[in-house]
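My questions concern the predicted model and sequence given below.
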Amino acid sequence: MKQVLVLVLTISGFVMQAQNNATLLAHYEAYYKEMKKQGDIQGVINAMTHLNVLAPSQARKDTLAYIYMDQGMNTQALNTIGFEKNANDSDIAIQVKALALKELKQPKLALTFFEEMFNRDQNPVIAYELAELNIQIRNNAEAEKHIIYGLANSKDLKKAFFESQTPYEVPLKTAFKYLNAINIFSKDPKSNIDAAVDVLDEALKEAPNFNMINITKNELLRQKQVLNSQTQTPESKN
């Protein structure tokens, strides 16, 4: 009799626990929808975190990581889904890892995930990221490959820049020309300044509002002036 009573109580406990979990799930699902409707990002994060605790799923983790990344909370995003490369990573997970690692100044690690993004969906927007990151790590040959691809496939796409107080857009093809100039300079900073400036001038004709070109061109000309002053002999200075 005692064993039967214990069994009944155990089963009742499981039923009550399941009911409690179902109630909590319904509550946080409703809470999530309401926070999303109100545009309360912290509320969305709280709701998604509770849902993931109550009913863990990779899809929920990926969504939570994406929200963190979108809010500039890149460390939290990577803490949520990790930064290891997994064959079964969703497209969202790959994107989060790529962008978060880039923002955290980890270009070599970020490249792995941008390359996977490009393998899954070849397009010039991702090629731009690949070219830029390869330039950062001085892999000029790989950067050039993506620049060539981008110049051939950009069509009517635009690229936004945010270094000035007022953000602006330029044709993506012109942005690739800007990267090409940087890559040319990076190959040989002492000898390729003029060649890089020529490419920048060509790009500036296509997009006169391209403020980043003016900044870069002025810096290259400054470096050229420094190099010229260093190579002058005492007689030439006099």
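Arrived safely. Computed from a prediction, not measured in an experiment: that's the story for all the values here.

For the rest of this, base every contact and every neighbour count on C-alpha atoms.
Noted.

Relative to the whole chain's centre, how far out is stretch 103-122?
8 Å (C-alpha atoms, centre = their mean, to the nearest Å).

Next up, a structure to set beside the first:
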Amino acid sequence: MKRVLVMVLLTCGMTMGAQSNSDLIKHFEAYYKQMQKQGDVQGIINGLTHLNVLSPLADRVDTLAYIYMREGQYVQALNTIGIDKKMDDSDMALEVKAISLKAVKRPELALGFFQEIFKRDPNPHLAYELAELNLQTQQIEEADKNITYGLANAKDDMKKAFYETQQPYEVSLKSAFMYLQALSLYNKDRKANIDGAVDILDAAFKESPNFNLIQITKNELLRQKQMLQAQAAEEKK
């Protein structure tokens, strides 16, 4: 009799628990939709977090991580989605991992995810990201491949944004690739290739006269050239 009573109580408890969980899921689904309607980003994050605890789904996890990324909360995005490379990663998951890892200054890890995105959807904008990351990790030959692809495929209406000034600005994507081409040439020989790199920068500046970063880089290269010339003159004395 006692055993029967225990079984009945356990069954009732499990049924009530299932109903309670289902009710909570319905509640937070409604809450999530309402937060979307109101445009309340923190509310959306809260709703998705509760839903992922109650009933984790890959699509929902990807969406939550993506929202964190869009809000500039890159560490939270990575903590949500992880940094492991998975064969079944969605396009959204790859984008979150790539951009967030780049933002937290892990270019060597970000590179692999950008490469996978490029395999799925090759385009000049992704080629720029790859070229930049390859230069940062001193993989010059790979960077040159990306730059060559970008220069060949960048359209006249394609733009690249830069943020080193207080007011962000855009330049043609082609001139942005020329900027990277100059950096690549310079990195191959930081003494012999200064003039060649400056020539490329000058050509890129004609393409995009508002390209502030070119002027900064050119000034630095010319400063280094003057230092090398001064050192050479000193050694001759």
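Looks like it arrived, so ask away. Just so you know, these numbers come straight off a predicted model, no measurement behind them.

Check structure 1 for its longest helix and report it.
For structure 1, the helix with the greatest residue count under DSSP state H is helix 2-38.

ok and whichever helix or strand comes after it relative to helix 2-38, angle-wise?
Sequence-wise, the next helix or strand downstream of helix 2-38 of structure 1 (DSSP states H and E) is helix 41-54. Angle, helix 41-54 of structure 1 to helix 2-38, by axes from the mean of the first three to the mean of the last three C-alpha atoms, to 10 degrees: 160 degrees.

Helix 41-54 of structure 1 vs structure 2 - mean distance after superposition?
Once fitted to structure 2, helix 41-54 of structure 1 is off its aligned match by 0.9 Å on average (mean C-alpha distance after the TM-score superposition for structure 1).

In structure 1, which residue is most central in space?
Leu99 (2.2 Å; C-alpha atoms, centre = their mean).

In contact with that one, which residues?
Residues near Leu99 of structure 1 by C-alpha atoms under 8 Å, 6 or more residues apart in numbering: 69, 110.

Against Ser12 of structure 1, how distant is it?
Separation of Leu99 of structure 1 from Ser12 of structure 1 (C-alpha to C-alpha, to the nearest Å): 48 Å.

Now do stretch 153-171 of structure 2: distance from first to last residue.
For stretch 153-171 of structure 2, the end-to-end distance is 16 Å (C-alpha to C-alpha).

contact partners of that stretch?
Contacts of stretch 153-171 of structure 2 (C-alpha under 8 Å, 6+ apart): 123-124, 172-174, 176, 208, 210-211, 213.

Now do it: distance to the chain's middle.
Here the centre of stretch 153-171 of structure 2 is set off from its chain's centre by 16 Å, with C-alpha atoms, centre = their mean.

Give me the buried positions along that stretch.
153-154, 159, 171 (16 or more other C-alpha atoms under 10 Å).

re earlier: please produce TSV containing the contacts of stretch 153-171 of structure 2, extended by distance to Lys188 of structure 2 and neighbour count.
Output for the contacts of stretch 153-171 of structure 2, formatted as TSV (distance: C-alpha to C-alpha, whole Å; neighbours: other C-alpha atoms under 10 Å):
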residue	distance to Lys188 of structure 2	neighbour count
Asn123	26	15
Pro124	23	23
Ser172	25	19
Leu173	23	25
Lys174	21	25
Ala176	19	28
Ser208	25	18
Asn210	27	13
Phe211	23	22
Leu213	20	17
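
out of those residues, what pair is the most spread apart?
Farthest-apart pair in these is Asn123 and Asn210; separation 24.4 Å (C-alpha to C-alpha).

rewinding a little: out of the contacts of stretch 153-171 of structure 2, list just those in helices.
Those of the contacts of stretch 153-171 of structure 2 lying in helices (DSSP H): 124, 173-174, 176, 213.
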